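> Need a 3D model of the following:
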Amino acid sequence: MKKFINAVDRVLTESLRGFGAAHSDIVRVQMEPTFVARADAPVKGKVALISGGGSGHEPLHAGFVGRGMLDAACPGQVFTSCTPDQMAAAAQAVDGGAGVLFIVKNYAGDVMNFEMAADMIGGDQATVITNDDVAVEDSTYTTGRRGVAGTVVVEKMVGAAADKGADLAACKALGERVNKATRSMGVALTSCTVPAAGRPTFQLGEDEIEMGVGIHGEPGRKRVKLESADAIANTLMHAIETDLKPKAGAPALLLVNGFGGTPLMELYLMYDAARRYCEGRNIKVARSLVGNYTTSLEMAGCSLTLTALDDELTKLWDHPVRTAALRWGV
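Purely as a prediction, here's the structure:
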């Protein structure tokens, strides 16, 4: 294992310290319990959006704290859920009096701990669970589909609505609507190495790929021989399209998300392949995003996400955002 590390047990603390210092105009980092909050939180009269989960998926979630997205994020240890006390402390720190909405990826530990946090804080709060992964119905860590890169789309659109003054019930309903309109699937070319483990999470042959891999390295649909980029993109997009069933000619958002170890050159190549698939299936790509947004440490691979849009969702996507990892219009 070769990583920039001083000590395995200090990786998260030192990383967060650097993140907070680098983006002190946008966020503040709280330790013990650990969470990242908007620098100007609480924002009075605005629904507070809180997410979190295991580290190793950066910039998810801390990188999306700021105007137009999250009010706070709770980072757990690498690939390990954050704890209820983190979530409760974050909620109390950013609650501006209009209620708290938790956005939770569908992993057993995340769901259980956010439920415990909700019980701890009481008051006006609600939860949206993301489960956009079409690869498998059940897998390691989950009961039902996994929440993956589509979570970014939910956080962006609900964050925009909250920024515009939507109330808690409207934010929850919107989050559930966006989640239902979003599907994702990923593929791994290599494994990743959790620092505490010191060895790859799984093994792939030189000519093998994991089709439908999870963001913690969980098994996907099948292990297959390496194919062309077009063939891989077509397999992913076919699974997404078959599940989502977008209306012919309707607009969509196409997100190509890197897992941490794939060059941007290859991610844009995959975007080209996925977009050509969409054009051939009468899916109108109206909005795009390409880059590393929901990673798996240094895993080589990517995921494709498609969100069916309408005028309202398009405007919410275009709404100004200012976070460490995503910003436009400001």
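> For the rest of this, base every contact and every neighbour count on C-alpha atoms.
Will do.
> how close does the nearest residue to Cys302 once chain neighbours are set aside sit to Val152?
In space, not counting the residues next to it along the chain, Cys302 is nearest to Gly258; the distance is 4.4 Å by Cα to Cα, 6 or more residues apart in numbering. Note on Gly258: its distance to Val152, by Cα to Cα, to the nearest Å, is 13 Å.
> what sits in contact with each of the two?
With contacts taken as Cα atoms under 8 Å, 6 or more residues apart in numbering, Gly258 and Val152 have 293-294 as neighbours in common.
> more crowded one of those two?
Neighbours of Gly258 and Val152, each counted by other Cα atoms under 10 Å, are more numerous for Gly258; the result is 29 against 20.
> That one against Ser303, yeah?
Yes: counting by Cα atoms under 8 Å, Gly258 sits close enough to Ser303 to count as a contact (6.6 Å).
> quick one: secondary structure of Val104?
strand (DSSP: H, G, I helix; E, B strand; the rest coil).
> hang on, it packs against Asn131?
No: counting by Cα under 8 Å, no contact exists between Val104 and Asn131, whose distance comes to 9.1 Å.
> Pull up the overlap in contacts between those two.
Between them, Val104 and Asn131 share the neighbouring residues Gly147, with contact defined by Cα under 8 Å, 6+ apart.
> More neighbours: which of those two?
It is Asn131, of Val104 and Asn131, that has more neighbours when counted by other Cα under 10 Å, with 25 against 22.
> mind listing what the more buried one touches?
Residues near Asn131 by Cα under 8 Å, 6+ apart: 105-106, 144-148, 179.
> Tell me the spacing between Leu189 and Gly123.
45 Å.
> So which of these two has more stuff around it?
Using other Cα under 10 Å, the more surrounded residue of Leu189 and Gly123 is Leu189, with 21 against 11.
> What separation do you get for the more buried one and Glu115?
According to Cα to Cα, Leu189 stands 35 Å off from Glu115.
> ok, now Gly53?
As defined by Cα to Cα, Gly53 lies at a distance of 13 Å from Glu115.
> one more to line up against the first:
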Amino acid sequence: MKKILNDPAAVVAQSLLGLAAAHPDLLRVTTDPAVVSRADGPRPGKVAVVSGGGSGHEPLHGGFVGPGMLDAACPGAVFTSPTPDQIQAAVSRVDGGAGVLLLVKNYTGDVLNFETAAELLAADGVDVRTVLIDDDVAVRDSLYTAGRRGVGATVLVEKVVGAAAEAGADLATCERVARAAVAGARSMGIALTAPTVPHVGEPSFTLADDEMEVGIGIHGEPGRRRERLTDADGVVAALLEPVLADLPFAAGDEVLLFTNSMGGTPLLELYLAHGIAEQSLVDKGITVTRRLVGPYVTSLEMQGMSLTLLRLDDELTRLWDAPVRTAALRWGA
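As a prediction, the model looks like this:
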């Protein structure tokens, strides 16, 4: 294992301190419990949007805290769910009295811990609601989930809901926007290599030089199948075809295309793949009106990529375009 770290057990806390040092105008960070929150929070009268999950997927979620997106994020240990007390602490730092929306990727640990936190918060009188993100078409159930996994659509949901909350939408509206985005988003990923969790010290799985794992999860979970590595056209087809078939997307749709690196795939290859995917959609009569390309939902240093499609309407397009100012995503502000 070759990584830039000191004590593997301290990697998350030390990384959070570096995040805080890099963005003092945007963020407030604590390490016990680990919480990343907006520097200007809480905002009285504003719905607080809170998410979180295991570390190792950076910039998800802490990199998306800031105006126009999340109010707080709860980073767990690497590939490990945040605890209920973490989630409560995050909410306490950003609750402006207008309610709290929890955005939760559909992994068993995340679901259970956010559910427990929501019950405790409700008992304390907090108006809290939860939306599960489950966009991965690769598998219906996995080692980590009952139902579909939450993957690339997480960034898109956090963005549109954050924009709605920033504009003053009430809790019911923010929940509706989140559910609409989840319903219209589908994703699938592929791995060329496995990630190495720092405290484990060895890859999560083994792939031969001529193999790829199709339908991989963001924690290195197995996918639909393992097959011989193909060229970029074949990789994009293996990802795009099941995504298109699942909703299904159809000619005349307007979509956001999100081409995501799993951490180890460089932009040179990612843009190549994005161009292939976009042309394939054009050939099918599907119009790409919004795009996002880059390493936004990663799996440590895994080589691989994912494609996410979000079916757009006027409201979702407006919310996507709204100003955002976070460590990892910013425009119009």
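> TM value for the aligned chains?
After superposition, the two chains reach a TM-score of 0.99 (TM-score structural alignment, normalised by the length of structure 1), with 330 aligned residues with a Cα RMSD of 0.7 Å.
> picking that back up, more crowded one of Gly53 and Glu115 of structure 1?
For the pair Gly53 of structure 1 and Glu115, the greater number of neighbours falls to Gly53 (29 against 17), based on other Cα under 10 Å.
> how about that one, what does it touch?
Taking Cα under 8 Å, 6+ apart as the definition of contact, the neighbours of Gly53 of structure 1 are 61, 74-76, 79-82, 104-105, 110.
> Just the element for it, please.
When secondary structure is defined using DSSP states H and E, the element that contains Gly53 of structure 1 is strand 48-55.
> what stretch of structure 2 does that strand fall on?
Residues 48-55 of structure 2 are where strand 48-55 of structure 1 aligns, taking TM-score structural alignment as the criterion.
> Also stretch 9-18 of structure 1?
When structure 2 is aligned by TM-score structural alignment, the counterpart of stretch 9-18 of structure 1 is residues 9-18.
> Check the secondary structure at the aligned residue in structure 2 for Gly217 of structure 1 for me.
In structure 2, the residue matched to Gly217 of structure 1 (TM-score structural alignment) is Gly220. Here Gly220 of structure 2 is recorded as coil under three-state DSSP.
> ok, how many other residues are close to Gly220 of structure 2?
Other residues lying near Gly220 of structure 2 total 21 when counted by other Cα under 10 Å.
> I figured it hits Thr206, correct?
No: using Cα under 8 Å, Gly220 of structure 2 is not in contact with Thr206; the gap is 10.4 Å.
> residues shared between the contacts of the two?
Between them, Gly220 of structure 2 and Thr206 share the neighbouring residues Ala194, with contact defined by Cα under 8 Å, 6+ apart.
> with structure 2 superposed, average distance for the helix or strand hosting Ala93 of structure 1?
Applying DSSP H and E as the criterion places Ala93 of structure 1 in helix 84-94. For helix 84-94 of structure 1, the mean distance to aligned residues of structure 2 following superposition is 0.5 Å (mean Cα distance after the TM-score superposition for structure 1).
> which parts of that helix are buried?
Taking 16 or more other Cα atoms under 10 Å as the neighbour-count basis, helix 84-94 of structure 1 is seen to contain the buried residues 84-91, 93-94.
> which among the residues you listed gets closest to Met1 of structure 1?
Gln86 (30.0 Å; Cα to Cα).
> so who does the closest one touch?
With Cα under 8 Å, 6+ apart, Gln86 of structure 1 has these contacts: 33-35, 74.
> now those: which count as buried?
Of the members of the contacts of Gln86 of structure 1, the ones counted as buried by neighbours, 16+ other Cα under 10 Å, are 34-35, 74.
> just the strands in the stretch 151-300 of structure 1 please.
182-188, 208-211, 222-225, 251-258, 284-291 (DSSP state E, counting those that start in this stretch).
> equivalent range in structure 2 for the first one?
Mapped onto structure 2 using TM-score structural alignment, strand 182-188 of structure 1 spans residues 185-191.
> List of residues touching that stretch?
The set of residues that contact stretch 185-191 of structure 2 without belonging to it, under Cα under 8 Å, 6+ apart, is 135-138, 151-153, 212-217, 235, 239-240, 242-243, 246-247, 262, 302-311.
> Buried ones among those residues?
Buried positions within these, assessed by neighbour count (16+ other Cα under 10 Å), are 135-138, 151-153, 212-217, 235, 239-240, 242-243, 262, 302-311.
> Which ones among these map onto helices?
Among these, the members found in helices (DSSP state H) are 153, 235, 239-240, 242-243.
> any chance of those in CSV, plus distance to Ala333 of structure 2?
Formatted as CSV, the entries for these read as follows, by distance: Cα to Cα, whole Å:
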residue, distance to Ala333 of structure 2
Ala153, 23
Val235, 36
Leu239, 33
Leu240, 33
Pro242, 36
Val243, 33
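> Please identify which of the residues you listed is nearest to Pro198 of structure 2.
Using Cα to Cα, the shortest approach to Pro198 of structure 2 within these belongs to Ala153, at 26.1 Å.
> Just to check, the closest one is in contact with Val182?
Yes: counting by Cα under 8 Å, a contact exists between Ala153 of structure 2 and Val182, whose distance comes to 7.1 Å.
> Mind listing the shared neighbours of these two?
Common neighbours of Ala153 of structure 2 and Val182 (Cα under 8 Å, 6+ apart) are 133, 135.
> which residues touch the aligned partner of Tyr293 of structure 1 in structure 2?
In structure 2, Tyr293 of structure 1 lines up with Tyr296, judged by TM-score structural alignment. Under the criterion of Cα under 8 Å, 6+ apart, the contact partners of Tyr296 of structure 2 comprise 57-60, 155, 260-262, 328.
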